[in-house]
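*Asks:* next comes the sequence, and after it the predicted model I'd like to discuss.
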Amino acid sequence: MLRSLDIRDILIIDRLELAFQPGLNVLTGETGAGKSILLDSLGFVLGWRGRAELVRSGVDQGEVMAVFDLPDGHAARAVLEEAGLPVEDELILRRVNTKDGRKTAWVNDRRCSGEVLRALSDTLVELHGQFDDRGLLNPRGHMAMLDDFGNHSKDLDVLRRQWRAVGAVRKTLEQAEADLAAVRAEEEFLRHAVAELDTLDPQPQEEAALDAKRRLMQGAERIREDVSKALAAIGYEGAEGLVNDATRWLEGAADQAEGRLTGPLEALLRVQDALGEAQAGVEATLEALAFDPSELEHAEERLFAIRALARKHEVLPDDLGGFADTLREKLTAMDQGEGNVADLRAALAAEEKTYGEMAAKLTAKRQKAARALDKAMAAELAPLKMERAVFTTEITAADAGPDGQDAVVFTVATNPGAPSGPLNKIASGGELSRFLLALKVCLTAQISGITMIFDEIDRGVGGATADAVGRRLAALADGAQVLVVTHSPQVAARGAHHWRVEKRVAKGQTTSAVVPLDEVARVDEIARMLSADKVTDVAREAAKSLIMDK
């Protein structure tokens, strides 16, 4: 319950303290007196998004403080616990707005965010403004209203999680199918490239070895003739033969040379050894230079094939083996991807089946809630002088989504035999207000501990109909707290507590004040509402009659 509202320096309010009570609290006053400012101020401290500039002209900041009573089990306690804020029987909300637009909020003297304020406000206050029936006219909000009435929040949470699970599997499947399609698009290339690489089977460092072998064989033809000549020159027909002859001749003369030829003979022996070593090396070289011309042709063909394949795939020759492994992996992934896609399709079908079952159960619950809501609305419309009207909650099939596969629309038929249709096409302004009141009463019947505020809910009605609205508001306030901003004397007369909002001008400044009314002042205020500016004795008697009739 809202216990008090303290407003300082907000718009044309300099300082205002209001102490609200249980039951029906009524605020009246001339148009433009500042009744909407009270609601703006309350909305500000509750974190609602409203006017951008609230600070009264000439001051640095404005401030609003609201005090609520929180009985045990109140929904606001859970919000406070989740936010890590103190939980007490008294909830104090305070919010400051500086003239440069900065906003700061406190909950029980602890700083908090606007998001926390808004979460708390959902459990503390429900506002039904004079244009709130526009929400009733929008079919997009009808299903949410029905779900609130049927208390389907847990079912919706579970269904939304399942919808997200379906979406996650579907997204994974779509990506897997796209990947598989991309691989399949190049399947022919992959298989041809792998076969080509497997046939050639290039080895690491093979390109460098083939290039060296090729260059050696190409150079062999040019140097073989010279090497052969050199072998002949140092062989038996050349230097070896001459050295042998010289050695033989010197050995024949050595006995008569008295030792003078010993050194030369030893040198010639060394020359013979060196010639033999040189001859062996040259012969080995000639043997290495010997090749089959077809071998050069084969080496060149393989070398050119390796280099051409490397250019084709834009890799280094030594990387062809690894590149072939990569292509094989893609083909393997394609084969595995087909199985993966099949598994994902089965998983998606299972998730969609589970979703369908959950959605069907929610549809059944909505249909049951719709029948209960229609029955409750019929009971609420009768006291509001609309006993002949028929309110129907229509549920039709719709595309699947996070909130199920239903479309919900509220339709009405205001007279027997008349066709039903959307509210905005069938109901008049006064009828819309009463439909709204009846619907809000039905939707809040199971909610306890919340303050309901009605801003000119009685617009467009008068006489007996306004009296019926006032009686329903008074009944709604029995055991609860209802705040009503009204221009209807019939509604004002039903209030248990009455305040008048008035404008005052002092020293060239206009301010708004709220005055609590005693019984005498209340009679005068309701008489003013009945007879406009001039309050007559007849009007006072009529006001007293309205008050006593409650």
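*Replies:* Perfect, I can see it now. Numbers count the residues shown, from 1 in each chain.
*Asks:* from now on I want contacts and neighbour counts done on CA atoms only, so please keep to that.
*Replies:* OK.
*Asks:* so where do the strands sit in the stretch 301-450 of the chain?
*Replies:* Assigned by DSSP state E, counting those that start in this stretch, the strands in the stretch 301-450 of the chain fall at 390-401, 404-413, 421-422.
*Asks:* just how off-centre is the second one within its chain?
*Replies:* To tie it back to what came earlier, the one meant is strand 404-413. On the basis of C-alpha atoms, centre = their mean, to the nearest Å, strand 404-413 is displaced by 28 Å from the centre of the chain it belongs to.
*Asks:* want to try CSV for the strands of the stretch 301-450 of the chain, with mean neighbour count as columns?
*Replies:* Listed next are those as CSV, based on neighbours: other C-alpha atoms under 10 Å:
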stretch, mean neighbour count
strand 390-401, 15
strand 404-413, 21
strand 421-422, 16
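*Asks:* so which of the ones you listed is nearest E541?
*Replies:* Counting by C-alpha to C-alpha, E541 lies closest to strand 390-401 out of these; the figure is 37.7 Å.
*Asks:* for that closest one, name the packing helices and strands.
*Replies:* Applying 3 or more C-alpha pairs under 8 Å, 6 or more residues apart in numbering; DSSP states H and E, one finds that strand 390-401 contacts helix 320-381, strand 404-413.
*Asks:* what sits against the residue nearest to D148 when sequence neighbours are not counted?
*Replies:* Leaving out its chain neighbours, the residue that sits closest to D148 by C-alpha to C-alpha, 6 or more residues apart in numbering is L443, at 6.8 Å. By C-alpha atoms under 8 Å, 6 or more residues apart in numbering, the contact list for L443 reads 145, 148-149.
*Asks:* for L517, same thing?
*Replies:* Applying C-alpha under 8 Å, 6+ apart to L517 gives the contacts 497-500.
*Asks:* separate out the buried members of those residues.
*Replies:* Buried members of those, scored by 16 or more other C-alpha atoms under 10 Å, are 497-500.
*Asks:* below is structure B, check it against A:
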Amino acid sequence: MLRALEIRDMLIIDRLELDFRPGLNVLTGETGAGKSILLDSLGFVLGWRGRAELVRAGAGQGEVVAVFDLASNHAAWGVLREAGLPAEGELILRRVNTADGRKTGWVNDRRVSGEVLRALSDTLVELHGQHDDKGLLDPKGHRAILDDYAGTDAALEGVRKTWRGVGSARRDLSTARAALEAVRAEEDFLRHAVAELQALGPEEGEEAVLDARRRRMQAAEKIRDDIAQASAALGYEGAEGAMSGALRWLEGASEKAEGQLDAPIEALVRAMAELDEAARGVADCLDALDFNPADLEDCEERLFALRGLARKHQVMPDALPGLAAELSARLEALDAGEARIGGLEKALREAEAAYDAAAQALTAQRREAALRLDAAVAAELEPLKMGRAVFETEVVVGPDGPEGRDAVTFRVATNPGAPAGALNKIASGGELSRFLLALKVALHVEAGQGVTMIFDEIDRGVGGATADAVGRRLKALADDGQVLVVTHSPQVAALGAHHWRVAKRVEGGMTLSEVVPLGAEEREAELARMLSGDTVTEAARAAARALLDG
């Protein structure tokens, strides 16, 4: 709720302090007295784009302060938190306009941009009238208004959920197709490389084993002849035979040598044992060095094949088994890709069908609510002397989205047979204001939701019973909240819970505007003036009293 508005040096206002209250607040006064300046000033502190020159002539700067009382769950606190501002206590907006055109705003003494002020404005105030370019006149918000009226929360959540499902299925399919296309681009390479690797069948560590074996066989060719000669020298035709002969001779002579040959014979026996061990070792070595020359060729061929394939793929030979597994997996992905694409396409069709069903259910709910809303608005237009006008909530197919596929527009025709058009294009002046009031009442949008509603000359062009109907509907809207109305109608003004008169005065050769709160007697006098003009008659006073008595 707007609790206070302070204006200093704005247009023809030098200093003004207003304390607003809950309920229906009415502002009256002669044309040109400055009522629109109040709205311009309020719009200025809320960041609205309006007049370029607002500073009072002769003043260095103009300033407007607006104080709001808000519930703890009011949407404005969320705007403040998002902007990194304190979100507690009362809400005080202040904005200054210097004579050279610079504008500076504050929220609770923290400097803010006009963007933040405008974001707060959307949660604090609704202006309804011929200059309304937000709220009910903005087609962008009509679908949300209809949804609030229809109570589509559950259906909307269902549509959003299925829309997310469609998005997820589309992303999965797109990713899989891109991956498949990337693999397809190298299909020939993969098939050839996998076949080549599988034919070779490389094993981890194989290159080191082959290299060692090859070196052994190459070395064996060089040393085998020497070792064979050594083996022959150690054998029976060589050292073994000579030592055996020597041992026989010594043993034959030992009986006559009286023990002198015993030690040499024992030493010779030991030497022959060592000689035998050496001969066996050399023979074993010869056996190990014995290989088929074809084996060396095979070993070298295998080793060269491994190293050549490694160079071709620019990896180490030991990495060939891992490369074979990787390329085989990619080839398998290619072969399985079509089947996976088919499954993902099916999942997308199912997700789209789920979305379509949810969107159709939401459309049906919106269309049914649109008919109810049209009937409710028509019922409100009748007492506002617009019974022949037509209000239509148009629900047409639009692009699919997270909130369905419906485009919603409020359309009107002011006269029978006339083509219908958008609310903000067809209606004008008093008609527009009454359309907005009828729609507002039909929607049951109450000021008690924390938004101060302002109606600017909603009674333009009407009087009598129609003006009374306008006033009673404004009063109904204000019963649980706050409504400000600028009016020239005594019937509307009489229904206000609080009344201010806007008037001009001349001071020091300068025209200034003032706003005065009215008590019971002052209200009667103001209503009488509105009824009779400059000359207030007793009949006008009696009529004013009758209006105030209801």
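*Replies:* Received, thanks. None of these values were measured; they are calculated from a predicted model.
*Asks:* could I get the helices and strands packed on strand 390-401 of the first structure as a markdown table with distance to R214 of the first structure?
*Replies:* Shown next, in a markdown table, are these (distance: least, C-alpha to C-alpha, whole Å):
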| stretch | distance to R214 of the first structure |
| --- | --- |
| helix 320-381 | 21 |
| strand 404-413 | 75 |
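*Asks:* need the winner for burial among the ones you listed.
*Replies:* Comparing these by mean neighbour count (mean count of other C-alpha atoms under 10 Å), strand 404-413 comes out on top with a mean of 21.
*Asks:* now do that one against strand 390-401, angle only.
*Replies:* Per axes from the mean of the first three to the mean of the last three C-alpha atoms, to 10 degrees, the angle that strand 404-413 of the first structure makes with strand 390-401 is 160 degrees.
*Asks:* measure the mean distance from strand 404-413 of the first structure to the second structure post-superposition.
*Replies:* On superposition with the second structure, the mean distance recorded for strand 404-413 of the first structure (mean C-alpha distance after the TM-score superposition for the first structure) is 2.3 Å.
*Asks:* name the helices or strands packed onto that strand?
*Replies:* Checking 3+ C-alpha pairs under 8 Å, 6+ apart, strand 404-413 of the first structure ends up next to helix 142-150, helix 320-381, strand 390-401, strand 421-422, helix 423-426.
*Asks:* can you put these in JSON lines and add distance to R8 of the first structure?
*Replies:* As requested, these are exported to JSON lines (distance: least, C-alpha to C-alpha, whole Å):
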{"stretch": "helix 142-150", "distance to R8 of the first structure": "36"}
{"stretch": "helix 320-381", "distance to R8 of the first structure": "40"}
{"stretch": "strand 390-401", "distance to R8 of the first structure": "44"}
{"stretch": "strand 421-422", "distance to R8 of the first structure": "44"}
{"stretch": "helix 423-426", "distance to R8 of the first structure": "40"}
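*Asks:* out of those, which is closest to D458 of the first structure?
*Replies:* helix 320-381 (14.3 Å).
*Asks:* before we move on, the earlier item: out of the contacts of L443 of the first structure, which are buried?
*Replies:* 145, 149.
*Asks:* which among the contacts of L443 of the first structure gets closest to A347 of the first structure?
*Replies:* For the contacts of L443 of the first structure, the nearest to A347 of the first structure is D148 (32.6 Å; C-alpha to C-alpha).
*Asks:* distance check, the closest one against L124 of the first structure.
*Replies:* D148 of the first structure sits 16 Å away from L124 of the first structure, going by C-alpha to C-alpha, to the nearest Å.
*Asks:* what do you get for S36 of the first structure?
*Replies:* In this view, S36 of the first structure and L124 of the first structure are 19 Å apart by C-alpha to C-alpha.
*Asks:* so the two - more neighbours on which side?
*Replies:* L124 (22 against 15; other C-alpha atoms under 10 Å).
*Asks:* ok, now which ones touch that one?
*Replies:* 1-2, 76, 449-451.
*Asks:* want to throw those residues into JSON lines with distance to A493 of the first structure and neighbour count?
*Replies:* Formatted as JSON lines, the contacts of L124 of the first structure follow (distance: C-alpha to C-alpha, whole Å; neighbours: other C-alpha atoms under 10 Å):
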{"residue": "M1", "distance to A493 of the first structure": "22", "neighbour count": "23"}
{"residue": "L2", "distance to A493 of the first structure": "22", "neighbour count": "23"}
{"residue": "A76", "distance to A493 of the first structure": "32", "neighbour count": "22"}
{"residue": "G449", "distance to A493 of the first structure": "25", "neighbour count": "22"}
{"residue": "I450", "distance to A493 of the first structure": "23", "neighbour count": "23"}
{"residue": "T451", "distance to A493 of the first structure": "20", "neighbour count": "22"}
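*Asks:* tell me which residue lies farthest from the centre of the second structure.
*Replies:* K256 (118.4 Å; C-alpha atoms, centre = their mean).
*Asks:* how much space between it and I265 of the second structure?
*Replies:* If you go by C-alpha to C-alpha, the gap between K256 of the second structure and I265 of the second structure works out to 14 Å.
*Asks:* again, but for F20 of the second structure
*Replies:* Separation of F20 of the second structure from I265 of the second structure (C-alpha to C-alpha): 138 Å.
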